[in-house]
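Q: When you get a sec, could you give me coordinates for this:
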Amino acid sequence: MLMHEIGQEFARLFKHDGITKIITIESSGIAPAVMAGLALQVPVVFARKRQSLTLTDNLLTASVYSFTKKSRKHDCCLKYAS
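A: All right, here's what the predicted structure looks like:
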């Protein structure tokens, strides 16, 4: 119930911003992202924290700041269609 309300609040705050998709890093961001995606009726994309051994082609990788690790950086990987 709480996570549903969080998703509704995100939707309320961003409903006029033309959101077409939501991206989140795997783990703690998944639940609120899914709830916001449902409320906004947009797809949700999950970025991996590490590159998968089975995904080798068409990857976008970027180094990002981890707020939970207090400055430790992670490489986030997204598979994209070319």
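Q: only C-alpha atoms for contact and neighbour calcs from this point on.
A: OK.
Q: buried set for the lengthiest helix in the chain?
A: Ranked by residue count and defined by DSSP state H, the top helix of the chain is helix 2-14. By 16 or more other Cα atoms under 10 Å, the buried positions in helix 2-14 come out as 6-8, 10-11.
Q: Among those, which pair sits farthest apart?
A: Maximum pairwise distance among the buried residues of helix 2-14 (Cα to Cα): 8.6 Å, between I6 and A11.
Q: Now show me the structure for the sequence below, then we'll compare the two:
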Amino acid sequence: MKTKLFQQNPIEAMQFDGTNFKDITKWGCKVILYKPNDHLVIMHGEVDKVVKKGAYIIKSSNGWFHPVRKDVFESNYKPVVLT
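A: Next up, the predicted model:
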């Protein structure tokens, strides 16, 4: 069977810089624990997920928030330029 190529749809994302937890909560992401300049813990469905400083949080099409390591995010997603 021949493989096919697939492309991901644009997603909303925000990088956690260690200080912007208020922006992340305003965005709709439920932050359970915040340790300044280190990490935060977000609610992902019924599971808590750690987001380390520098990592990205993406909002999926079902409205769930997912942490993604910086290197993984930057190798898979490129900024969308709106014209």
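Q: Quantitatively, what TM-score do the chains reach?
A: Between these two chains, after superposing, the TM-score reads 0.28 (TM-score structural alignment, normalised by the length of the first structure); 35 aligned residues with a Cα RMSD of 3.8 Å.
Q: Format the buried residues of helix 2-14 of the first structure as TSV; extra columns: distance to A62 of the first structure.
A: Listed next are these as TSV, based on distance: Cα to Cα, whole Å:
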residue	distance to A62 of the first structure
I6	28
G7	26
Q8	29
F10	25
A11	27
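Q: which among the residues you listed gets closest to L40 of the first structure?
A: Using Cα to Cα, the buried residues of helix 2-14 of the first structure come closest to L40 of the first structure at A11, 5.6 Å.
Q: my guess is the closest one contacts L40, does it?
A: Yes. Using Cα atoms under 8 Å, A11 of the first structure makes contact with L40 at a distance of 5.6 Å.
Q: Please identify which of the buried residues of helix 2-14 of the first structure is nearest to V44 of the first structure.
A: Closest approach to V44 of the first structure among the buried residues of helix 2-14 of the first structure (Cα to Cα): G7, at 12.3 Å.
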